[in-house]
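# here is my input; please provide its structure:
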Amino acid sequence: MNQPHYKLYIDGKWTEGSAGQVMHSQNPATGENWASFACASEEDVNQAVRSAKAALNNPAWRDMTQTARGKLLYRLAELIEENAELIGRVETTDSGKLLAETQSQTKYVGDYYRYYAGLADKIEGAVLPIDKPDMHVFTTRHPIGVVAAIVPWNAQMFLTATKLGPALAAGCTVILKASEYAPAPMFEFAKLVEQAGFPKGVVSVITGDAPNCAIPLTRHPDIDRIAFTGGPETARHVVRNSAENFAVTSLELGGKSPIIVFEDADLETASNGLIAGNFGASGQSCVAGSRGLIHRPILNKLIEIIKEKASKIVIGDPLEANTHMGPLCTEAQINTIKDTLEKAKSQGATIHLGGAPLDQAGNYMAPTLVECAHNETETLKVEMFGPVMSLIPFDTEDEAIVIANGTEYGLGSGVFTQNIARAHRVSQKIRSGICWVNTYRAVSPIAPFGGFNESGYGREAGTEAILDYTRTKTTWINTSAEPMANPFVMR
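Here you go, the predicted model:
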């Protein structure tokens, strides 16, 4: 059987990389190569940026009404939903994520494009009540320019929608840089962008390594905006690169999100929330609730409930409908988890469940439950991007808040309690961009998300995101019939 080969999509054309570099993508469930893809060189990056800049100034896009831009996004949403099964299957084969999740998530991101399609002609300026009666002054919002949108391999369709939706609605042009790990669904998505009828150059899709692709892209002088999702170390390089072009930058980074469970919580709901936050997507989520803070009186009972539930988790082929957990995307994740668990054990941690890779082909890791004796335990500090749940007890509400905030991250958080006053009080004291109460891992195009501290800055989704892809212009019109006053005095 022939393996699929994916080309770069630049300026409305499908092309091999100019340097001839090709990479292979492994199926994490089998460890075997299943597809190949062209990699961008610096020359290809330059071409993508040139075409994006040309499209920005092309009347076909520049003069398109905001309503017409919205209609293109509506069409793209329809195409995504029509092709969700195909894209989901490609993403699962490429990344190991569950087919049930990749297909449902792909269908759902259509709502993100519809949301921004509806906002496209709601980008408004204002007439200012200026303090000079002979002046008519108003503001308008204009596209910020050429956007570099950089997404990781996990939740690709979702993370693309939160960037591409508002950027296109605002009238920007976009170079979408897919991860060199599992980029295949991004190229399937590029076919839909083409079918939707966007003018050439408005969206390009490329991938490649850091020296040849990511670095030339993020430091390119014609990039006006960088929207990055990934890890903190890579983000530091992105920020340094943006010093070359002064691009406006937003960063959605990693996390070690706390889930606080109080003794009055419904334990069925709380245990499901902990499992969703740690074993959902095999723990491969930036908002994974990998620090479980448990009120001491219920710790042992909750451990038994989680062990019982985890014993019923079906681990296997991510393409099968009854599978709950599939493989991790890369072998490097397995190695990070093993090293972190070894250090945690040396620090006094107790492993109640799992703790090792499965003895089979593919990157499979057993769901793992760790009880930590103190807040400096390694599993409470390292973002492992795998199915490892670490629990630590607390005695008072104030102590729980101190532990929750005792991290350099600040992306997600969860609170489980039936006390509504406590829910309001604690949720506002946790320093995180998102807080879920009596649920976990819920998203919506209407709700902004992003982080504090080393989890990044800027927000994606919601109405405010579209404004981040615009710049405000202020226009002054002199309405006086009299000649201009003294030119040497500022008015």
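# going forward, measure contacts between C-alpha atoms and count neighbours the same way
OK.
# now the strands for the stretch 251-400 of the chain?
In the stretch 251-400 of the chain, the strands defined using DSSP state E, counting those that start in this stretch lie at 258-261, 291-295, 350-353, 368-371, 388-394.
# make CSV from the ones you listed and add distance to residue 409 and mean neighbour count to it.
Output for those, formatted as CSV (distance: least, CA to CA, whole Å; neighbours: other CA atoms under 10 Å):
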stretch, distance to residue 409, mean neighbour count
strand 258-261, 10, 32
strand 291-295, 12, 25
strand 350-353, 24, 17
strand 368-371, 20, 24
strand 388-394, 16, 26
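# and residue 432, which of the ones you listed is closest to it?
Residue 432 lies closest to strand 258-261 among the strands of the stretch 251-400 of the chain, at 9.4 Å (CA to CA).
# contact partners of that closest one?
Identification of contacts with strand 258-261 by CA atoms under 8 Å, 6 or more residues apart in numbering yields 270, 274, 289-295, 400, 404, 412-417.
# one more, so I can put them side by side:
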Amino acid sequence: MSVVYPPNDLASDAVNQFIARSHKLYIDGEWQTPTEEGAITVLDPATGMPIAKVPLAGREDVDRAVKAARTAFEEGPWSRMTPIERSKYIWRLADLIERHAGELAQIESIDAGKIVAVTQIADIPLSAAMMHYMAGWASKVDGETFSFNRPGEYHGYTLREPVGVAALIVPWNFPLVLTCFKLGPALAAGCTVIIKPAEQTPLSALRLADLVSEAGFPNGVINILTGDGPTSGAALASHPGVDKISFTGSTEVGKGILRAASGNLKRVTLELGGKSPMFVFPDADLDKVIPGCSSAIFFNQGQTCTAGSRLYVHRKVYDRVVAGIADGVRSLVPGHGLDPATSLAPVVSESQATRVARYIDLGLSAGAEAVVGGSRLEREGYFIAPTVLANTHGDMAVVREEIFGPVLTAMPFDDDTDLDTLAAIGNDTPFGLAASVWTTNLSTAHKMARRLKAGTVWLNTHNHYEPAAAFGGAKESGWGRECGIHGVHLFTETKTVIAAL
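Prediction:
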């Protein structure tokens, strides 16, 4: 891992020094050399150039990490601490994330191709907020008492106990945020963990390991393995020493995780794909609708599981809404995420850029019209022009399949389309992660919320994430919920105790 790439002139010295260092695996509280010589080259999405190498964790490395986590859970101080003591560690880590916010924001920008102004106001604050919030739950994971319905005198209660060793497999679109979405609840429940970041974006997880060490976590409580899905991820998913898998990623890979986890019937949480609809009614406040719906799809270049990728607008305001969204993205300036002049960032990789461009071509060949965008930008890096496709319908691949890129399909509806029909159109997808409804009529808003089969329905907003709000999907968008007490409970097992008096 000793290859040194040129520093980024836009990054701080601390960030360049971190990226250039010889990266190892964080196991049992120490930086450890991988057992095999495999490595992953990390690329800057804005340039396509290599910036670092990280280890490719093999099966023996996974074994070491699982053993360390198991020892910390079964024998180490973590399971013997009071909940208040555990909460202090989680809070300290949250404070350290805030203290190093500028550095983490730059690392996330370089590694994932994000605009640093966005990581500074969204990714890093939300990561810290989740850890602070979950620190409070550590002391409130309680059981219940219950009444008896048969003769005799008994006392009964339940205990919520940590499930054990949890493997947290994180995607590349929000590396640090989604690590904290999983890590906070797992630690609050009393679990020990192995984190595997996405192979495309491992750097913020490695920097997080430094902060874990600085926070003083006991050895083995948090282990971090860089690696790929087929090698490292598969070894974690099938490992008999792992009690719980929490995975965020594509539906296809999620189904593979399920199959691999069946060996010891691991507990599994899956946050998977989406094809989220947005419904704009004629009474909606268009001054909020146009920027809101634009952000819903183009935030993070559409690489968001809840991206508002299907837009249904009443015909009375359809032209104005579509034109307004198109006008808003025409002036975006592509560039490196650390450049203050940049307002259009790249997608994460060459393969992702190819995938998105292929879907755009499929839509155009099927008769869709590109109101704006419609192609890949001819420049270094992985840039796709934000694209709005009109003349689309429900049978097109661009409407039915998750693209995970900056591509919006727009379709009008009329006065004679009732709420049941609209909801049926929105529900006509294998996914059920999120949706949004834009109207000033509260009755319409809440009626639509009840009819839509989605884990989250936003009213007059979109992509609003809250640590206290349960997050997850219906249908093929996943199993279980993250965030809130719901996320903590999924890292616990319920034990019933009955005593004859």
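# switch the strands of the stretch 251-400 of the first structure over to CSV; also include distance to residue 301 of the first structure.
Formatted as CSV, the strands of the stretch 251-400 of the first structure follow (distance: least, CA to CA, whole Å):
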stretch, distance to residue 301 of the first structure
strand 258-261, 12
strand 291-295, 10
strand 350-353, 13
strand 368-371, 13
strand 388-394, 12
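# pick out the residue nearest the middle of the first structure.
residue 159 (4.1 Å; CA atoms, centre = their mean).
# ok, so what distance separates the corresponding residue of the second structure for it from residue 405 of the second structure?
Aligned counterpart of residue 159 of the first structure in the second structure: residue 178 (TM-score structural alignment). In this view, residue 178 of the second structure and residue 405 of the second structure are 18 Å apart by CA to CA, to the nearest Å.
# what does residue 308 of the second structure give?
Distance from residue 308 of the second structure to residue 405 of the second structure, by CA to CA: 11 Å.
# would you map the strands across the stretch 1-150 of the first structure?
For the stretch 1-150 of the first structure, the strands defined by DSSP E, counting those that start in this stretch occupy 5-6, 8-10, 13-15, 22-27, 32-38, 126-127, 135-143, 146-150.
# circling back: so what's the match of residue 159 of the first structure closest to, chain neighbours aside?
Take residue 178 of the second structure and drop its neighbours on the chain: the residue closest to it by CA to CA, 6 or more residues apart in numbering is residue 170, 6.4 Å away.
# is it true that residue 53 of the second structure touches residue 39?
Yes. Look at residue 53 of the second structure against residue 39 with CA atoms under 8 Å: they come within range, at 6.3 Å.
# please identify which of these two sits among more neighbours.
Shown here are residue 53 of the second structure and residue 39; by other CA atoms under 10 Å, residue 53 has more neighbours (25 against 17).
# rewinding a little: which of the strands of the stretch 251-400 of the first structure sits closest to residue 210 of the first structure?
Residue 210 of the first structure sits nearest to strand 388-394 of all these, at 29.0 Å, using CA to CA.
# in the second structure, what range does the closest one match?
So strand 388-394 of the first structure sits over residues 407-413 in the second structure, by TM-score structural alignment.
# looking at this, the match of residue 159 of the first structure is in a helix?
Yes. Checked against DSSP: H, G, I helix; E, B strand; the rest coil, residue 178 of the second structure lies within a helix.
# roughly how far apart are it and residue 249 of the second structure?
According to CA to CA, residue 178 of the second structure and residue 249 of the second structure sit 11 Å apart.
# residue 23 of the second structure -> the first structure?
Residue 23 of the second structure maps onto residue 6 in the first structure when the alignment is built from TM-score structural alignment.
# count of residues packed around the residue nearest to its match when sequence neighbours are not counted?
Nearest non-adjacent residue to residue 6 of the first structure, counting by CA to CA, 6+ apart: residue 37, 4.5 Å away. Residue 37 of the first structure is flanked by 25 other residues according to other CA under 10 Å.
# could you do residue 382 of the second structure as well?
Neighbours of residue 382 of the second structure using other CA under 10 Å come to 24.
# now do the buried residues in stretch 328-343 of the first structure.
328, 329, 330, 333, 334, 337, 338, 340, 341 (16 or more other CA atoms under 10 Å).
# that one aligns to what range in the second structure?
By TM-score structural alignment, stretch 328-343 of the first structure lines up with residues 347-362 in the second structure.
# likewise for stretch 87-95 of the first structure?
Residue span in the second structure matched to stretch 87-95 of the first structure, by TM-score structural alignment: 104-112.
# swap in stretch 433-444 of the first structure?
Using TM-score structural alignment, stretch 433-444 of the first structure lines up with residues 455-466 of the second structure.
# how far off centre is that stretch?
Between the centre of stretch 455-466 of the second structure and the centre of its chain there are 15 Å (CA atoms, centre = their mean, to the nearest Å).
# so who does residue 119 of the second structure touch?
Counting by CA under 8 Å, 6+ apart, residue 119 of the second structure makes contact with 105, 106, 108, 109.
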